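Enquirer: Can you look at this prediction? I've put the sequence above it.
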Amino acid sequence: MAFSPASINNPERWHQFAELDPELVQMMKEVKPRFVQDHQIANLPDTRARWHAIWVEDKNEALKEAEDEVSEEEIFIPARDGSKLRALLYRPSRVPEGGSPLVIMLHGGGFCLGNAEMEAPSCIGATRAYGCISLSLEYRLSPEVKFPVAYEDCWDALVWASKNTFVLRADLSKGFVFGGSSAGAHIAIPLTHRARDEGLTPPLTGTYLSVPPSLVPQALTDKYRNLYRSREALSNGLALTSKATSMYDIATEPDFTSPLWSPLLWLTGHANLPPTFFQICGADMLRDEALIYERELRLQNSVKTRVIVYAGMPHIFWYNYPAHPTSRRFVLDAVRGLGWLLGNES
């Protein structure tokens, strides 16, 4: 079940979103999740290889469904230290009259896993529906690199995109949307603030956030303590657990006091940010911080938001159980959300 912003304004009800969906419970008895890991850093290379193959298959299927409507190109974007960041670039076969806006998406994976193929289906769907240019971006992973390299990589790529519209064939005056899922959203939130603070030109016009972290327990303040319950209540839940986040923290070695790591505490506040679209899972340990951040934007800073809460669904359920009806709806909602951010919901 999806909830409107009006129905989520009472935080005392948020815990009700966690009751697992009965159809998902039955499916879990019959179908194994597609993505399982042992939370051992030493085994990350093997896990990456196994998961990469699944994400490539998903991307290929989405591209096949788009047939001749969307083209794909692999590109490499320079980072500040000379490294090259892999990205998948999607262009429409028919360019809209007036030009194509740009969408940049960042994958999840706890800063340790993931690739450009993860967000490719959403990029392909948006390009197919709205004629935008879409870029699914990779950043360097931990433990090979440490915090804040992933943020620096994505900032470098964002600035590069703003200055290389001719290469991308995008018109950022038509729209410039930035976002991601899970760890990708964790990166996108502070970089959206940085883009505002440093005057990125052209400015971002929309932010997409799927299951976003915004405040880690180590930085929890009294202001949010009474609202911040899902981290503990769902710490042993499905897909994302406290054991998994502990492994990611060990691999990444973040600065827990940094506003990059807890952007809800961004020092210059949250005013004058672009419209933001949220997809939040009701049975996810990250649920409450996503809902808190949405409230901060909408109620405290008059930022336009749209939010969908998938009651009874755990973190990244659409990856693990793609046959579930809510997974299919999630993918459509993602594309429609990007359309709202682009000012095109047809």
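Expert: Nice, thanks for sending it over. Residues are numbered from 1 along each chain as shown.
Enquirer: From here on, just use CA atoms for contacts and neighbour counts.
Expert: Fine.
Enquirer: Pull the contacting residues for Pro143.
Expert: Taking C-alpha atoms under 8 Å, 6 or more residues apart in numbering as the contact definition, Pro143 lies against Ile41, Cys112, Ala251, Thr252.
Enquirer: repeat that with 10 Å
Expert: Pro143 is in contact with Ile41, Ala42, Leu44, Phe111, Cys112, Tyr248, Asp249, Ile250, Ala251, Thr252, Glu253, counting by C-alpha atoms under 10 Å, 6 or more residues apart in numbering.
Enquirer: this is the other structure I want to compare:
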Amino acid sequence: MDFYSRVNPELREGIDTTPVIQLPDDLEMARQMPIPPTLNSKFVQITERLVSGGDGQEMMVKIYEPVQRDQSNLPAVIWIHGGGYVLGHPNGEDSLCENFVEAANCIVISPDYRLAPEHPFPAAIEDCYATLLWLTNSAEELNIDLTRIAIGGGSAGGGLTAALALMARDKGGPAICFQMPLYPMIDDRNITFSSNEIEDNKAVWYTSNNLAAWRMYLGEHANGNISPYAAPIRAEDLSGLPPTYTCVGQLDPFRDETINYVTRLTQAGVAVEFHLYPGCFHAFEHIVPNAEISQRAQNEYINALKRAFSFSDKVI
């Protein structure tokens, strides 16, 4: 059965209308694609700040918070955008970050981390860790509850989420109460069945793009010992990580590495909730946002974050 016929029928319009991007040749073209306009919520205030990134240079972060808020401390989530470590910008996920704010009554911080190949590993994860440090050091100014700091992201943002959880644990860094790496890009080896199964270039993300993106991200590290902060599936020990929510589509090349990650987290004693969506390709809920299964998937992870902040000592 070919890829298209396996796609959930209500998602097929996304396959038909999404531009085909082939990396690395189309990288600059893809970066120039306009971000679809969205309606900003009147209940959420968005500001931008310049903070110190992982290299000590200025980095922009976007801050989303309720328009109507008192001086009480709110939970916060660092939301890391996706894009295969080579694409993307916080502006592309404004609507989702606003939804987090409204549903969970929280603050969202989204960093404009450095992208490969201009800035290969470890630039992106160093910027994300710098964001975590800045957030916790600014907790009094931002009125943030330090006992309720979460991290999350999709695709490469999910990979950086998993890496950030490892780095914070290993460095004895700021406490993270919950992580939400959605369909995470965490395995550079391309050895799973699903990473080689999804080859159709209409699949949004597929085998050759995955290989090209990893080569660009790893740079000179590609032929050496790969750090788990680059590819978190390589971590030997997943114990001591925060409670986790993740999901992936059945037709996502990251399906099997996500299942592997979930299995190993569970075996390490980490509380996990996992959802597998049949007939769904990579980032389907963003490509076809009005489909029932897309709305269900997004509502489920938004509510998981809300529950995590309500019961930070429990799973979700």
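Expert: Received the coordinates, thanks. Fair warning: this is a prediction, and the values are worked out from it, not measured in the lab.
Enquirer: thinking again about what came up before, want to throw the contacts of Pro143 of structure 1 into TSV with distance to Glu152 of structure 1 and secondary structure?
Expert: Output for the contacts of Pro143 of structure 1, formatted as TSV (distance: C-alpha to C-alpha, whole Å; DSSP: H, G, I helix; E, B strand; the rest coil):
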residue	distance to Glu152 of structure 1	secondary structure
Ile41	23	helix
Ala42	25	helix
Leu44	22	helix
Phe111	13	coil
Cys112	16	coil
Tyr248	18	helix
Asp249	18	helix
Ile250	19	helix
Ala251	17	helix
Thr252	14	helix
Glu253	15	coil
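Enquirer: Among those residues, which one is most surrounded by other residues?
Expert: With neighbours taken as other C-alpha atoms under 10 Å, the top of the contacts of Pro143 of structure 1 is Phe111, carrying 25 neighbours.
Enquirer: quick one: what's aligned to it in structure 2?
Expert: For Phe111 of structure 1, the aligned residue in structure 2 is Tyr85 (criterion: TM-score structural alignment).
Enquirer: shouldn't that match be in contact with Arg114?
Expert: Yes: taking C-alpha atoms under 10 Å as the contact criterion, Tyr85 of structure 2 and Arg114 are neighbours in contact, 8.6 Å apart.
Enquirer: Identify the contacts common to these two.
Expert: Common contacts of Tyr85 of structure 2 and Arg114, defined by C-alpha under 10 Å, 6+ apart, comprise Pro120, Phe121, Ala124.
Enquirer: which parts of stretch 237-251 of structure 2 are buried?
Expert: Residues of stretch 237-251 of structure 2 classed as buried by neighbour count (16 or more other C-alpha atoms under 10 Å): Leu238, Leu241, Pro242, Pro243, Thr244, Tyr245, Thr246, Cys247, Val248, Gly249, Gln250, Leu251.
Enquirer: contacting residues around the aligned partner of the second one in structure 1?
Expert: Using TM-score structural alignment as the criterion, the counterpart of Leu241 of structure 2 in structure 1 is Leu273. With contact taken as C-alpha under 10 Å, 6+ apart, Leu273 of structure 1 is in contact with 192-193, 195-197, 203-207, 297, 301-304.
Enquirer: Pull out the buried residues from these.
Expert: By the neighbour-count criterion of 16+ other C-alpha under 10 Å, these include these buried positions: Thr192, His193, Ala195, Arg196, Pro203, Leu204, Thr205, Gly206, Thr207, Leu297, Val303, Lys304.
Enquirer: Could you pick out which of those residues are located in strands?
Expert: Using DSSP state E, Gly206, Thr207 are the members of these that sit in strands.
Enquirer: between the buried ones among the contacts of Leu273 of structure 1, which is nearest Pro101 of structure 1?
Expert: Set against Pro101 of structure 1, the nearest of those by C-alpha to C-alpha is Thr205 (10.1 Å).
Enquirer: which ones are touching the closest one?
Expert: The contact partners of Thr205 of structure 1, by C-alpha under 10 Å, 6+ apart, come to 102, 172-178, 192, 273-276, 341-343.
Enquirer: do the same with Ala129 of structure 1
Expert: For Ala129 of structure 1, the residues meeting the contact criterion (C-alpha under 10 Å, 6+ apart) are Ala66, Glu69, Val70, Pro92, Cys123, Val335, Arg336, Leu338, Gly339, Asn344, Glu345, Ser346.
Enquirer: Over to Gly54 of structure 2?
Expert: Gly54 of structure 2 makes contact with Tyr113, Arg114, Pro122, Ala123, Ala124, Ile125, Glu126, Asp127, Cys128, Tyr129, Ala130, Thr131 under the criterion C-alpha under 10 Å, 6+ apart.
Enquirer: Pull the most distant pair out of those.
Expert: The widest separation within the contacts of Gly54 of structure 2 (C-alpha to C-alpha) is 14.3 Å, between Pro122 and Thr131.
Enquirer: who has more neighbours, those two?
Expert: Thr131 (25 against 18).
Enquirer: Pretty sure that one sits in a helix.
Expert: Yes: with DSSP: H, G, I helix; E, B strand; the rest coil as the criterion, Thr131 of structure 2 is located in a helix.
Enquirer: residue in structure 1 matching it?
Expert: By TM-score structural alignment, Thr131 of structure 2 lines up with Ala157.
Enquirer: Give me the nearest residue to its match, chain neighbours excluded.
Expert: Setting aside the residues directly before and after it, Ala157 of structure 1 is nearest to Ile77 in space (C-alpha to C-alpha, 6 or more residues apart in numbering), at 6.3 Å.
Enquirer: Assumed the one you found was part of a helix.
Expert: No: with three-state DSSP as the criterion, Ile77 of structure 1 is assigned strand and is not in a helix.
Enquirer: Understood, closing this out.
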